[in-house]
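Colleague: How does the following fold in three dimensions:
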Amino acid sequence: MSGQCNPPPGLGRVVAVAAGGYHTCALDADGVVVCFGNNSSGQCDVPPLPRVMSVAAGLEHTCVLLADGRVLCFGNNQHSQCDVPEDLKPVAEVAAGAWHTCALQVDGRLRCFGDNRQHQCDVPGSLELVE
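Modeller: Just a heads-up that it's a prediction; the model follows:
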């Protein structure tokens, strides 16, 4: 696997970066995401998107937080890590693990989805709202 350490030419002013298993994604100052490196599962095939606020990279998937608070994920969906719950409320932050994704809703509730074999999506009921 190669190419993940070679940023594409013409990349604008980068304001955020996310490193996945074998790919890297950069968010530029205009809210545009560019991903590069291994693309075996489509994790670098960034679809047409409105303005992006942040990006997260998992092992073989990528998630973006859009300016309107929605989350969109693409790439390997073997464990439903790209299946954003329909009832997900507006999100303030998104994070990607190897085979799962977590979203912090603006109401302070943490939601996780995808592979749960190690209970990584079981948000403890005792966890207070995040502020």
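Colleague: going forward, measure contacts and count neighbours with C-alpha atoms only.
Modeller: Fine.
Colleague: show me what contacts the residue most central in space within the chain?
Modeller: Residue closest to the average C-alpha location in the chain (C-alpha atoms, centre = their mean): Cys63, at 2.3 Å. If you count contacts by C-alpha atoms under 8 Å, 6 or more residues apart in numbering, Cys63 has them with Val55, Ala56, Ala57, Val71, Leu72, Cys73, Phe74, Cys82, Val94, Ala95, Ala96.
Colleague: Could you rerun that using 7 Å?
Modeller: Remark: with contacts taken as C-alpha atoms under 7 Å, 6 or more residues apart in numbering, Cys63 is in contact with Val55, Ala56, Ala57, Val71, Leu72, Cys73, Phe74.
Colleague: pretty sure the last one contacts Cys82?
Modeller: Yes - with contact defined as C-alpha atoms under 7 Å, Phe74 counts as touching Cys82 (5.9 Å).
Colleague: Could you pull out the strands in the chain for me?
Modeller: Secondary structure of the chain (DSSP state E): strands at 14-19, 23-28, 33-37, 52-57, 61-66, 71-75, 91-96, 100-105, 110-114.
Colleague: Save these as TSV, and put in distance to Cys121 too.
Modeller: Formatted as TSV, the strands of the chain follow (distance: least, C-alpha to C-alpha, whole Å):
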stretch	distance to Cys121
strand 14-19	21
strand 23-28	23
strand 33-37	26
strand 52-57	16
strand 61-66	16
strand 71-75	16
strand 91-96	11
strand 100-105	7
strand 110-114	5
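Colleague: before we go on, could you also do this sequence so I can check it against the first one:
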Amino acid sequence: MKSDSTVVAWGRNTENQCNVPTGLSKVIAISAGAYHSVALTSDGTVISWGSNNNGQQNVPVGLDSVIAIFCADYATFVLKSNGRLEAWVGWEKNTGGQLMWNMFRRKHRYFSM
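Modeller: Sure thing, here's the model as predicted:
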């Protein structure tokens, strides 16, 4: 993240994870997973780019009041201002039980606690 709140990325870029969305600005935090990246803007918006092969870019509709972000290999986690942790991950790469949902068979996972 640059001092003007914009983002630059570099690396192997096998899944477009270095292709920062055009016009992305007012960024206050960034995080990178194995093949995707996430930014948090000053208004609490979460922007994701890179691979979506496993649902890691599926930012929930209506997600708001986000104050912190974190990416794992194939999962994205956010902390909301009310203290709630929310996350989403693709089923295929949940092999480590990142969301403790191995017993379910749906493709994309989302939870809030």
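Colleague: Give me the range in structure 2 that stretch 50-58 of structure 1 lines up against.
Modeller: Against structure 2, the aligned range for stretch 50-58 of structure 1 is residues 25-33 (TM-score structural alignment).
Colleague: So for the matching stretch, what gets flagged as buried?
Modeller: Within stretch 25-33 of structure 2, the residues scored as buried using 16 or more other C-alpha atoms under 10 Å are Ser25, Val27, Ile28, Ala29, Ile30, Ser31, Ala32, Gly33.
Colleague: residues making contact with that stretch?
Modeller: 5-6, 37-42, 69-74.
Colleague: which one among those residues gets closest to Glu86 of structure 2?
Modeller: Nearest to Glu86 of structure 2 among the contacts of stretch 25-33 of structure 2, counting by C-alpha to C-alpha, is Ile69 at 9.7 Å.
Colleague: The equivalent of the closest one over in structure 1: what's it in contact with?
Modeller: Matched across to structure 1, Ile69 of structure 2 falls on Val94, judged by TM-score structural alignment. For Val94 of structure 1, the set of contacting residues under the criterion of C-alpha under 7 Å, 6+ apart consists of Ala56, Leu65, Cys102, Ala103, Leu104.
Colleague: let's see it at 8 Å
Modeller: Contact analysis of Val94 of structure 1 by C-alpha under 8 Å, 6+ apart lists Ser54, Val55, Ala56, Cys63, Val64, Leu65, Val71, Thr101, Cys102, Ala103, Leu104.
Colleague: before we move on, what about Cys102 of structure 1?
Modeller: Applying C-alpha under 8 Å, 6+ apart, we find Cys102 of structure 1 in contact with Val94, Ala95, Ala96, Leu110, Arg111, Cys112, Phe113, Cys121.
Colleague: change it to 6 Å
Modeller: Shown in contact with Cys102 of structure 1 (C-alpha atoms under 6 Å, 6 or more residues apart in numbering): Val94, Ala95, Arg111, Cys112.
Colleague: What's Gly83 of structure 2 aligned with over in structure 1?
Modeller: In structure 1, Gly83 of structure 2 lines up with Gly108, judged by TM-score structural alignment.
Colleague: how many neighbours does its match have?
Modeller: By other C-alpha atoms under 10 Å, the residues close to Gly108 of structure 1 number 14.
Colleague: do Val123 of structure 1 as well
Modeller: With neighbours defined by other C-alpha under 10 Å, the count for Val123 of structure 1 comes to 13.
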